[in-house]
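Undergrad: Only the shape, not the letters, is given here:
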């Protein structure tokens, strides 16, 4: 199992637990994202983390190539 598959499985388990606790998926995802960023900030520089988050935000559209790719 790849680390990405592991993360997706862990996410699904946490979303199920949140739903059982009466939380919406949107609220749970926002809280999880906040917790991941907070934990990551303890291990990485703010600049490094900001660059990764910016890259992910800039490439949210699955229909488009990543900004660094050439046609």
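TA: Sure thing, it's come through. Everything numeric in this text was worked out from a predicted model, so none of it was measured.

Undergrad: from here on, contacts and neighbour counts on C-alpha atoms
TA: Noted.

Undergrad: For the residue nearest the centre of the chain, give me its contacts.
TA: By C-alpha atoms, centre = their mean, the chain has its centre lying nearest to residue 33, at 5.8 Å. Shown in contact with residue 33 (C-alpha atoms under 8 Å, 6 or more residues apart in numbering): no residues.

Undergrad: try this one side by side with the last:
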């Protein structure tokens, strides 16, 4: 299993657990994102984390090419 498939499965498991406790998906996603950033901060600079988050934000459209890709 790839790390991305593992992450997707863990997310689905956690969303189900959160719903069982009365939390909606958006609330849990935000809390998990905060935890992910906490893990990043253990070994990465704030600037590096910001760069990663900006890259992800700029490439949210799954149908568009990444900004650095050439036609």
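TA: The structure has been received and is ready for your questions. Just so it is clear, the structure is predicted and the values come from calculations on it, not from any experiment.

Undergrad: Got a TM-score for the pair?
TA: Laid over one another, the chains give 0.93 as their TM-score (TM-score structural alignment, normalised by the length of structure 1), with 71 aligned residues with a C-alpha RMSD of 0.8 Å.

Undergrad: ok, back up a step: in what helix or strand does the residue nearest to the centre of structure 1 lie?
TA: helix 25-41 (DSSP states H and E).

Undergrad: residues of that helix that come out buried?
TA: 28-29, 37 (16 or more other C-alpha atoms under 10 Å).

Undergrad: Next, format these as CSV and append distance to residue 53 of structure 1.
TA: Below are those laid out as CSV (distance: C-alpha to C-alpha, whole Å):
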residue, distance to residue 53 of structure 1
28, 19
29, 15
37, 9
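
Undergrad: Return the member of those residues nearest to residue 60 of structure 1.
TA: Using C-alpha to C-alpha, residue 29 comes nearest to residue 60 of structure 1 of the buried residues of helix 25-41 of structure 1, at 15.6 Å.
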